[in-house]
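J.: Can you look at this prediction? I've put the sequence above it.
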Amino acid sequence: MLRKLYAWTMALAARKAAAWWLAIIAFVESSFFLVPADVLFVPMVLARPKRAYLYAAIATAASVLGGILGWMIGHYAFETIAKPVLALYGKLDTFDELAASVNWETILLLLVTSGAAHLPPIKVVTILSGVANFSLFWFIVSAIVARGARFFALAWLLNRYGEEMRHFIEKRLSLITGIAAVLLIAVYLAYHFLR
């Protein structure tokens, strides 16, 4: 199923309406879709480098709006909508583990790491934020910062290094996201223990 979704998403990058598809995928990725918007974003930026920052803005705005939907699903409709969606994607156990040990600071950290590096998946954290009654204002601020940083940094890298960067990212995506998550967690721990 994942391979078919990936292939379908890649085919969308070649369409004239690719920017609309990017917005749709970035929106639904933040609340329930399995494939990250990056698989459409990267080929779009490589095909039209002059539109890289426009695509980054579209992806950021749509992702934040999708995150708000995820927050609302978690806050208002966890049992009827969120729980079956999380179970469908095999993320219910991850969600339950996170929910058992969260506080305000943990959710903020998770929003930043998932927004910037997909660790844990953004849809899990947006729903968790709603369930935990995390401030919608701070949710939106952190989503804009984390998702914006991700898409604009990726746009800059792809604009600057093009095809070489795409191959580098594809080969080492897990390593890159892991390092980013470790750095963010280290910053959080340093802040937490030094204050």
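T.: Received it, and whenever you're ready, just let me know what you need.
J.: switch to C-alpha atoms for all contacts and neighbour counts from now on
T.: Will do.
J.: I'd guessed Thr177 sits against His118; true?
T.: Yes. In this structure, Thr177 is within contact of His118 by C-alpha atoms under 8 Å, at 7.3 Å.
J.: Give me the buried positions along the helix or strand hosting Thr113.
T.: In the assignment (DSSP states H and E), Thr113 maps to helix 104-117. Along helix 104-117, these residues count as buried under the neighbour rule (16 or more other C-alpha atoms under 10 Å): Ile107, Leu108, Leu109, Leu110, Leu111, Val112, Thr113, Ser114, Gly115, Ala116, Ala117.
J.: measure the last one to Phe27 for me?
T.: Ala117 is 17 Å from Phe27, where distance means C-alpha to C-alpha, to the nearest Å.
J.: just the fifth one next, same as before
T.: Taking C-alpha to C-alpha as the measure, Leu111 and Phe27 are separated by 16 Å.
J.: Next one for the comparison:
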Amino acid sequence: MKIFQPCYDMALRWSRHRHASRYLGGLSFAESMFFPIPPDVMLAPMSLSQPARAWYFALLTTLASVLGGIAGYLLGYFAFDAWILPMIESAGYAHKLDTAMAWFKEYGVWVVFLAGFSPIPYKVFTISAGVLQMAFVPFVIASAVGRGARFFLVAGLMKWGGSAMEDKLRQYIEVLGWLTIGLAVLAYFIIKG
């Protein structure tokens, strides 16, 4: 039974929708504050189906993500105790927030660079930065560089891989899907530790 290939085919269809860029921007913005699905699920198939626009999609994703990160920072700064903390606790992210806060205290702005590649969701870092009242300009710069590196890497892999990448993804999508779930579960247990 195939689970991931139908999802992959659906993502490719969505990536060709005339409003796909708007959806990608909205998803990138929302994911930086509260939404659980990362923008890579749209960015990769959009870059794959329209390689000439891959850099545009990566830039759009980066800019929208940084703007969402700024909104997350402001939420953490102004509304953490009254509104955000109860939501984080009910979503089961309290231990991730504690980990992110400890990393901020130890590494400062450098942790935001790594947030783009961390198993801890970026939204936890944006809200934590606001709660800890991290310097705003370094936060924005680190977010742009860290998130941009991730999104341009994804777009570049799809752009340069072309139809060969699409064929390989289609061939191995089930294995990659289960591998990703396995890595997410492993990361969860390591972080929860």
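T.: That came in fine, so what should we check first? Please read these numbers as outputs of a predicted model, since none were measured by experiment.
J.: Any idea what the TM-score comes out to?
T.: After superposition, the two chains reach a TM-score (TM-score structural alignment, normalised by the length of structure 2) of 0.76; 169 aligned residues with a C-alpha RMSD of 2.8 Å.
J.: picking up where we left off before, which elements pack onto the helix holding Thr113 of structure 1?
T.: helix 122-131, helix 136-194 (3 or more C-alpha pairs under 8 Å, 6 or more residues apart in numbering; DSSP states H and E).
J.: deepest of these, which one?
T.: The highest average neighbour count among these, using mean count of other C-alpha atoms under 10 Å, belongs to helix 122-131 at a mean of 28.
J.: Determine which residue lies closest to the centroid of structure 2.
T.: Computing the C-alpha centroid of structure 2 and ranking residues by C-alpha atoms, centre = their mean puts Pro38 first, at 4.0 Å.
J.: Verify the stated contact: it with Gly26.
T.: No. Counting by C-alpha under 8 Å, Pro38 of structure 2 does not reach Gly26; the two are 11.2 Å apart.
J.: returning to what we had before: Leu12 of structure 1 is nearest to which of the helices and strands packed on helix 104-117 of structure 1?
T.: Closest approach to Leu12 of structure 1 among these (C-alpha to C-alpha): helix 136-194, 17.5 Å.
J.: I'd like to check the angle between the closest one and helix 104-117, please.
T.: Relative orientation of helix 136-194 of structure 1 and helix 104-117, computed by axes from the mean of the first three to the mean of the last three C-alpha atoms, to 10 degrees: 100 degrees.
J.: which helices and strands does helix 136-194 of structure 1 pack with?
T.: Against helix 136-194 of structure 1 (3+ C-alpha pairs under 8 Å, 6+ apart) you get helix 38-47, helix 52-76, helix 104-117.
J.: tell me the angle it makes with helix 52-76.
T.: 90 degrees.
J.: Aligned counterpart of Asp40 of structure 2 in structure 1, please.
T.: Matched by TM-score structural alignment, Asp40 of structure 2 corresponds to Asp38 in structure 1.
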